[in-house]
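Novice: Sequence and predicted structure below; questions after.
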Amino acid sequence: MTSQTMSPAEQAFSAARTFAKFRDEPVSDETLKALHELAKWGPTASNCQPARYVFVRSAEAKARLRACLAPGNVDKVMGAPVTVIVAHDTRFYEHLSTQFPHMPTAALPFEGNPALAQTVALRNSSLQGAYLIVAARLLGLDCGPMSGFDADALDRSFFPDGRYRSNFLVNLGHGDVTALRPRGPRLPFDAVATIE
């Protein structure tokens, strides 16, 4: 089934797969900008939008990222056309005056409370990273999200001023379907949900 014959639900979820190996096809700047343009509309608490993205594509940036990876993830990242560092801005609340203007005091709970800011930033950047994955799939890209890296080393390399902190990585490109394993099962409704 091609993306042209799939419903959006199939393309984003039921027919989509997590890829560990990608074909040697570049992902253009225009595609990355279109990806952000689509993903940015996903909701966050108080429209806080703490996620920050680094699209790692150059050989130099890939070498810096490689030094931070767990051994089992090196080939996955090095073989992907682009790897996105999904991070969060620890001072996201500085933008609330323009992004949540109808509540002038929205930033006050976070000023001087880094623990609260960290909790909100991590939760909402995780949401935004998930939106990025769904948007990428809807744009015809395949994804391979992952942990398995030294976050402190990555942050020192890519965010030396300490303002941003890494959350997770997403490899992007056109997946190599010949390298897919059988799809893993999913827990049924009754194992994960209740209706009260």
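Specialist: Received the coordinates, thanks. Numbering: from 1, shown residues only.

Novice: from here on, contacts and neighbour counts on C-alpha atoms
Specialist: OK.

Novice: Please enumerate the strands of this structure.
Specialist: Under the criterion DSSP state E, strands of the chain are mapped to 51-56, 82-89, 142-146, 164-173.

Novice: now the second one: how far from the chain's centre is it?
Specialist: Using CA atoms, centre = their mean, to the nearest Å, we find the averaged C-alpha position of strand 82-89 to lie 6 Å away from the chain's own average C-alpha position.

Novice: could you give the angle of it to strand 51-56?
Specialist: On the basis of axes from the mean of the first three to the mean of the last three CA atoms, to 10 degrees, strand 82-89 is oriented at 150 degrees to strand 51-56.

Novice: ok, and for strand 82-89, which residues are buried?
Specialist: In terms of neighbour count (16 or more other CA atoms under 10 Å), strand 82-89 has its buried residues at V82, T83, V84, I85, V86, A87, H88, D89.

Novice: Save those residues as TSV, and put in distance to A61 too.
Specialist: What follows is the buried residues of strand 82-89, written out as TSV (distance: CA to CA, whole Å):
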residue	distance to A61
V82	10
T83	10
V84	11
I85	11
V86	15
A87	16
H88	19
D89	20
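
Novice: take a look at this one as well, against the first:
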Amino acid sequence: MTALHPEVRTTDTLALDAAAQDLLFREARTANTFASEPVPDERLQAIYDLVKFGPTAMNAQPMRLVAVRTPEARERLVAHMSEGNRPKTASAPLTLIVAADTGFHEHLPTVFPHAAGAREAMEGNPGRAGMAKFNATIQLGYLIVGIRAAGLAAGPMTGFDAEGVRAEFLEGTGQEVLAVVNVGMPGPDAWFPRNPRLAYDQIVTEI
């Protein structure tokens, strides 16, 4: 069996230069502490305006974000986080609640105009909620990479009371919470040791 996490740098076969590869993947880490430097609205919008071009099924774009900035809103969110995630959420300059909009089909005539009847077809579709969650989760991956591309650290978490967060922040919206992501410049001792990754031949099967 091939060893985990071989130190292979495929810099010569990719279009991105080595520095960009490191920024987005090899050197990027999940942050656990954050500096107090704020993340302005303009920077968050720039991140979204980049990652919105990532593909989703039917161009549905079901991801929705709640940007938690104020002390009052942060206190409400921290109350629903698991014990280990409370300090990092309390100290991050920006926290994003990432949700899937099960009513995404309302936008289909605009974002998917070449499929006549798409909205009506999805209206009573029992798989619509699953489609929303799957595609919003894909967008969450784009979002994390986009945060890194902006020179910031992301701290994605699923350790929280999902029903509590939904009731507190998303009641009546038709949105289902997927993750909470802390965003900012990394603080002191922000990184845990990197865990191993599976090797190529443990993942890829050729036929």
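Specialist: Thanks, I have it. Please read all numbers here as calculations on a predicted model, not as lab measurements.

Novice: So after superposing, what's the score?
Specialist: TM-score of the superposed chains, computed with TM-score structural alignment, normalised by the length of the first structure, equals 0.92; 191 aligned residues with a CA RMSD of 1.5 Å.

Novice: picking that back up, F110 of the first structure is nearest to which of the strands of the first structure?
Specialist: When these are ranked by distance to F110 of the first structure, counting by CA to CA, first place goes to strand 82-89 at 12.4 Å.

Novice: elements contacting the longest helix along the first structure?
Specialist: The residue-count maximum for a helix in the first structure (DSSP state H) belongs to helix 114-138. Packing partners of helix 114-138 of the first structure (3 or more CA pairs under 8 Å, 6 or more residues apart in numbering; DSSP states H and E): helix 29-39, strand 51-56, strand 82-89, strand 142-146, strand 164-173.

Novice: Which stretch of the second structure is the fourth one matched to in the alignment?
Specialist: Right, strand 142-146 of the first structure. Aligned by TM-score structural alignment, strand 142-146 of the first structure falls on residues 153-157 of the second structure.

Novice: Contacts for stretch 139-154 of the second structure, please.
Specialist: Stretch 139-154 of the second structure is touched from outside by 23-24, 28-31, 43, 47-48, 50-52, 54, 56, 61, 63, 98, 156, 181-186, with contacts defined as CA atoms under 8 Å, 6 or more residues apart in numbering.

Novice: The same query, at a cut-off of 6 Å, please.
Specialist: Stretch 139-154 of the second structure is contacted by residues L24, T30, A31, I47, V51, N182, V183, G184, M185 when judged by CA atoms under 6 Å, 6 or more residues apart in numbering.

Novice: And D101 of the second structure, what's its match in the first structure?
Specialist: Matched to the first structure by TM-score structural alignment, D101 of the second structure sits across from D89.

Novice: I figured its match hits Y164, correct?
Specialist: Yes: counting by CA atoms under 6 Å, D89 of the first structure does reach Y164; the two are 4.6 Å apart.

Novice: The match of strand 142-146 of the first structure: which residues count as buried?
Specialist: Under the neighbour-count criterion of 16+ other CA under 10 Å, stretch 153-157 of the second structure has A153, A154, G155, P156, M157 buried.

Novice: Please identify which of those residues is nearest to L108 of the second structure.
Specialist: Among these, and counting by CA to CA, the member closest to L108 of the second structure is P156, at 28.5 Å.

Novice: Now the aligned partner of R76 of the second structure in the first structure: closest residue in space that isn't a chain neighbour?
Specialist: Matched across to the first structure, R76 of the second structure falls on R64, judged by TM-score structural alignment. Leaving aside its chain neighbours, R64 of the first structure sits nearest to S157 (6.9 Å; criterion: CA to CA, 6 or more residues apart in numbering).

Novice: and that neighbour, what pairs with it in the second structure?
Specialist: Match for S157 of the first structure (TM-score structural alignment): E168.

Novice: number of nearby residues for Q139 of the second structure?
Specialist: Per other CA atoms under 10 Å, the neighbour tally for Q139 of the second structure reads 24.

Novice: any idea how far A167 of the second structure is from it?
Specialist: 23 Å (CA to CA, to the nearest Å).

Novice: and what of F104 of the second structure?
Specialist: Distance from F104 of the second structure to A167 of the second structure, by CA to CA: 19 Å.

Novice: I am finished for the moment; much appreciated.
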